[in-house]
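In: Below: sequence and its predicted model.
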Amino acid sequence: MSDDRSRHDRLAVRLSLIISRLMAGESLSLKTLSDEFGVTERTLQRDFHQRL
């Protein structure tokens, strides 16, 4: 159960930071974000399509 909670917490933080940066006018790339958050570009694409 704590693994699921941890995964969801990381997802929430990741999406929150991305949205905040976009709202601030930053240009972001999948490659940079994937390196920064330690996830694949495909994971980020899935986050965007399924959760935003």
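Out: Cool, got the structure. Residues are numbered from 1 along each chain as shown.

In: only C-alpha atoms for contact and neighbour calcs from this point on.
Out: Will do.

In: Could you pull out the buried residues of the helix or strand encompassing S16?
Out: Element membership for S16 (DSSP states H and E) is helix 2-23. In terms of neighbour count (16 or more other CA atoms under 10 Å), helix 2-23 has its buried residues at L11, R14, L15.

In: Second structure follows, compare the two:
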Amino acid sequence: MVRTDPYRPEESYHECMDCHNRVAGNEESGPCPECGGPLQNLAVSRE
């Protein structure tokens, strides 16, 4: 049985700060592919 650690996802997710499009990827992403806005890693606290 293989267990996956839910606190260490295999892919990280980024969300566009302008259009809220979500993008999956392991490396640091550039601008949003939909609108060109800045992406923020969802694993980072927004506070």
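Out: Yes, it's here. Note that the structure is predicted; figures quoted are calculated from it, not measured.

In: Please state their TM-score.
Out: TM-score for the superposed pair, counting by TM-score structural alignment, normalised by the length of the second structure: 0.25. Supporting figures: 27 aligned residues with a CA RMSD of 3.7 Å.

In: mind listing what the residue most central in space within the first structure touches?
Out: Central residue of the first structure (CA atoms, centre = their mean): R14, 3.7 Å from the mean position. Counting by CA atoms under 8 Å, 6 or more residues apart in numbering, R14 of the first structure touches F37.

In: I'd like to know how far it sits from K31 of the first structure.
Out: 14 Å (CA to CA, to the nearest Å).

In: hang on, isn't Q40 of the second structure packed against R22?
Out: No. At 9.5 Å, Q40 of the second structure does not count as touching R22 under the criterion of CA atoms under 8 Å.

In: So if I had to pick from these two, which one is more boxed in?
Out: Q40 (21 against 17; other CA atoms under 10 Å).

In: What strand or helix carries the more buried one?
Out: strand 39-41.

In: Remind me what that strand packs against, helices and strands.
Out: If contacts are counted by 3 or more CA pairs under 8 Å, 6 or more residues apart in numbering; DSSP states H and E, strand 39-41 of the second structure sits against strand 12-16.
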